[in-house]
Structures are given as C-alpha cells and as structure tokens.
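Q: Model the following, please.
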Amino acid sequence: MADRDPPFYVGYLKLPRGLKGFLVAVLLILAVGDIALAVLVFGAQRPHATGDWGAGGEVAFVGQFQAKPYPLLRLFATGGAPAHAVLLVGEGKVGAPAGLDDLDGAMVEVRGYPIRRGDLIVLQLDQVPVRQDGSRMDPLPVAASEPATLEGEVVDSKCYAGAMNPGEGKAHEACGSFCLYGGIPALFVARADDGALRWYLMAAPDGGPIGDEARALVGRRVRLAGTVSRGDGLAIFSVAPDRLAAN
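A: Predicted coordinates for the structure are as follows:
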C-alpha cells in the first residue's frame, strides 16, 4: 500500500487538517519567543530618571529676582537650608513672561507648580512675580569665572526636571529643541568626577541667554569649552556661540 501524500497547502483552498497542528505549534513557539525577547530587551533598558511635578499643589517662594541669563529666583540660605535657585517658566513650551527686567534685583514672590529633580527646581508660574517692596538688593556674590571644558548634554530645564520622561537623550531631541526655542532655560548636564550628574545654567559670554545655537546640540553627547562661575546655589556655564556652532 503506497504512503499517503503529505498535506499540501494552497492559498485559495481550505487549510489541510494535517497542517493545523504544526502551524499551531509554530505560532505558540513564536509567541513565547517574542514575549521572552521583549522581557529581555525591557530588562536591558536603563531606567529614565523621573521628577516630581507639582505633587503637593501650588507653592510660593520669596527671594531675589534675577533676569539673566534667564528669569530665576535666588533663595537665600536660611535655617540651615542652603541658598538655592528656582528657574521660572510658563505653561507649555515657553519660558517666563516677557517684560520682567525691571524686577531685576528686587525681592519678589512667585507662585506656581514646582518640578523637582534632585536639587533642580523649575517653577511653572501661574501668575507674574509680585514685587515685595520698592528696594533693590545687591546681586548675590558670584565667584570669578574659571575656564572649564565639560562633556555632557544640552537639555531644556523644564523637561529635564520631570515635565517629560525621558527629558534627555536622543528621544527628547525635538521636544527639547522646541522648549529652548520658546525660552525655557537651557542647562548643560555633565557627570562629575564622583559619578554624580551636575547641572549648569547655560549663558552667553555677555550674561544673556545662549540663543538658538544650542538647539542643534540637544540630544547629543558634546564637549564644550567655556567658563564656569559659581554663586550661592547656582553654577553658570558660559559658552560662546561659535563654540556651540563648532559642534
């Protein structure tokens, strides 16, 4: 008696019964393999740092307003708490409102929703800063600028603090570029000798914002030469535009 011919599948005909079991087994193997591969790839991913965005509701800070390089609030050291800086932004992909230069050096109250990541605080304002009195104060002391070459990444402070996840790296390139275009303060994030990440507020050599040149560097690992000046709770990394363009 001759052996029966093996089942043969023709696309426009019904699937032969002898092939059903084989195909079910293959599909199960592929499904299990896909799941295992997905688990392995997921486990190999580095976790993205996350921030806390206004979890405690609206807050108020009182401190000295500083207009350059970006609008920010300088908080004095009190009660054992160190001096600090609070970067100010608007809602969405925009910086603080325009027209605040007259407040430079004045004591003001700001209200909004804080975005925190480590020692970085970015406040999304829900009203313009309110002057506390008519007086002006001397700027907080800043050490003399020192030449520095840093390796790291240009980021927008709002997303990096926790408004987006991830707020850094290649995946955040387009978003970060739009945020810098809208006036969100630019940061340079570098890894210190002890392995910890350090952030620097970026500025042009004249003390103003860095401009559009830095937008092309978002999402890239770069090495920049400039100067670093350190004040109470704030480090500023000043880079000339031609240095940014060279990268």
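
Q: C-alpha from now on. contacts and neighbour counts both.
A: OK.

Q: residue ranges of the helices in this protein, please?
A: Per DSSP state H, the chain carries helices over the ranges 17-44, 157-158, 173-181, 241-245.

Q: Take the ones you listed and lay them out in a markdown table including mean neighbour count and distance to residue 139.
A: Shown next, in a markdown table, are those (neighbours: other Cα atoms under 10 Å; distance: least, Cα to Cα, whole Å):
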| stretch | mean neighbour count | distance to residue 139 |
| --- | --- | --- |
| helix 17-44 | 11 | 47 |
| helix 157-158 | 33 | 23 |
| helix 173-181 | 21 | 26 |
| helix 241-245 | 14 | 26 |
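
Q: closest to residue 75 out of those helices?
A: helix 157-158 (18.1 Å; Cα to Cα).

Q: centre of the chain versus the closest one, how much separation?
A: 5 Å (Cα atoms, centre = their mean, to the nearest Å).

Q: what's next to it, contact-wise?
A: For helix 157-158, the external contacting residues (Cα atoms under 8 Å, 6 or more residues apart in numbering) are 89, 115, 122, 184, 185, 186, 187.

Q: Tabulate the helices of the chain in CSV, adding columns for distance to residue 146.
A: Shown next, in CSV, are the helices of the chain (distance: least, Cα to Cα, whole Å):
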stretch, distance to residue 146
helix 17-44, 40
helix 157-158, 23
helix 173-181, 26
helix 241-245, 16
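
Q: for comparison, sequence B:
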Amino acid sequence: MEDNEFYVPYIEGSLGSKTKKTLKRFILAALGTVIVGALVFSLVQKPFKNSAFELTSTTKITGTFHESPYPMLRIRLANDNYKNILLVGFGKSSANPFLEKLLEEENSLNGKTLSIEGNLIYYNGKTLLQITDEEKVVLEDKKGSIPSKTKIAEMTFHGEIIDPKCYFGVMKPGFGKIHRSCAVRCISGGIPPVLATSDKNNISEYYLLTDLGGNPINHDVLPFIGKPSDIKGTVEKLEDWYLLKIDTKNIQIQNQDSKIY
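A: Okay, here's the model as predicted:
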C-alpha cells in the first residue's frame, strides 16, 4: 500500500512524486505532439500566391474605355505598349452598375476616356480595378483608341474556369470547394469568367471566355466553374489579354483534383 499515492486537492503537498513525473511526461508529450503537428500542417499547405488586392488604398487610373466584351480600361505604358485593366464592381458585382450613371448621359462609352478611382487587384501580369463608387467614375473631354483583336487559332486547353477577382487577389490560394462556390457567385453577379491554364513548361496563362459570337458567357459556364476540364475554342489576342470563344458543349470535365494554375 506504500506505493499507492492518493491526491487530495485541498491538502497541500499531497501530490506524490510518481504522479508528478507522470504529469510531466504527459505535458511534454502533448507539447511535442502539438509542435510536430503544427510543423507538418504548415509544410503540407500550398504556398500563398504573389497576388495583391489593395483593398485599403485607392488608385486613380485614366484610360480609354472599351468592352471586348467585358469592361476594360486601356492605358498607355510606352510607345506601342498598352495595358488593358479589367473592370469589376464592388463585392460580387460587375462594373456595369457603376457605369450606368454615365451611360444615361452617353449612348456609348466605347473609345471615350474615363478616370476611375478604385482598388487595384493584380497577379501574374494581369490587373483588375474594383470600382466602389459611381461618383469616382469621371468622363474626360478626350477620346482614345480601342485595341483590335487578332485571331490566333482553334485550340484545346486543360484548365479551370475561375473568377479573376477572387483568384487574382481576394482568395489565396483560389482553388477547391470554397473557391468554387465563391467563383459561382461572382460570375453569376457579372464578373467575367476566365480560363486558368498552364503549358508543358508550367507557365500560367489566362483566357477571358466568351461565346462563339464574342459575347459574355457568364450564365452558361456556371456548371463548369472550378472543375478541371478540357476546353476547346478559338483564341483571339487583345494586346495583353487572350480571349477564348467557346461552345459549352465542347467542355469536358476531367475526374481529377483541382490545382492552382
């Protein structure tokens, strides 16, 4: 009976040496398990993308507005060097509601110069501008030139349909079930659908999706969003963007896990 220890909480010093050793071993083992588990968890996580969403700061950009077929602002970087910034609205909305006030005064904004203050989103050479206030969209008294499209070829790609707003900056990384449900809501709200893909050298590229007539295709692609697929279509180049004209009948969903492109 001398080897048995009996601990009485309200009696100071009743905790025996064997019980103390057992508690110490348990605490050390528990701490070790937590530390090892945390290290393993961190190592298996996918890295953050080098994307940015300047939610807390605004930038004013002036350029030529055009819809090809999604709203863009074309800015000149240097001689014969232009960048086309894709315009999106606040939250899960397209830029169109923030342009309605100007459209009430103008028949069309294509080719006209706009100054827009909003939040920049950028990743892998692509830039978006989130418009949060229609009062920050101002028509300037000058005109600009609209970029022309160049047909490349009919091609088939393996990739994933994403919404560029979340994928390029809001969600890091933008893949899996959470990304899929968010992307469906964004594209349903009018944010342009984009095919994210990569070539055999693991170089990523992004294609704005349209129907065969070059029109927005938001609703038709909803069943395919966030699902790795083979997509066939006609590629057109619009300066620093590619467009892919597709028929959703040619989309073949593949049975494999989603990945980051």
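
Q: Can you pull the TM-score for these?
A: The TM-score (TM-score structural alignment, normalised by the length of structure 1) is 0.81; 237 aligned residues with a Cα RMSD of 3.0 Å.

Q: re earlier: just curious, which of the contacts of helix 157-158 of structure 1 is nearest to residue 152 of structure 1?
A: The closest of the contacts of helix 157-158 of structure 1, once distances to residue 152 of structure 1 are taken by Cα to Cα, is residue 187, at 10.2 Å.

Q: what does the closest one align to in structure 2?
A: Alignment note: residue 187 of structure 1 maps to residue 194 in structure 2; criterion TM-score structural alignment.

Q: Looks like its match contacts residue 205 (just checking).
A: No. Counting by Cα atoms under 8 Å, residue 194 of structure 2 sits too far from residue 205 to count as a contact (10.0 Å).

Q: Mind checking which of the two has more residues around it?
A: More crowded of residue 194 of structure 2 and residue 205, by other Cα atoms under 10 Å: residue 194, with 26 against 18.

Q: Matching residue 177 of structure 1 against structure 2, which residue comes up?
A: Matched by TM-score structural alignment, residue 177 of structure 1 corresponds to residue 184 in structure 2.

Q: Skip the chain neighbours and tell me the closest residue to that match.
A: Of all residues not flanking residue 184 of structure 2 in the chain, residue 222 sits nearest, at 6.1 Å (Cα to Cα, 6 or more residues apart in numbering).

Q: got a list of what residue 141 of structure 1 touches?
A: 231, 232.

Q: if you set the cut-off to 6 Å instead, what comes out?
A: residue 231 (Cα atoms under 6 Å, 6 or more residues apart in numbering).

Q: any idea how far residue 185 of structure 1 is from it?
A: As for residue 141 of structure 1, its distance to residue 185 of structure 1 is 21 Å (criterion: Cα to Cα, to the nearest Å).

Q: The match of residue 187 of structure 1 reaches residue 159, doesn't it?
A: No. In this structure, residue 194 of structure 2 is not within contact of residue 159 by Cα atoms under 6 Å, at 10.0 Å.

Q: Quick one: map residue 141 of structure 1 onto structure 2.
A: Checking TM-score structural alignment: residue 141 of structure 1 goes with residue 148.

Q: how far away is that match from residue 208 of structure 2?
A: If you go by Cα to Cα, the gap between residue 148 of structure 2 and residue 208 of structure 2 works out to 15 Å.

Q: hey, where'd the strands end up in structure 1?
A: Applying DSSP state E to structure 1 gives strands spanning 52-53, 59-66, 72-75, 84-89, 106-117, 120-125, 130-136, 146-156, 186-191, 197-203, 222-231, 234-238.
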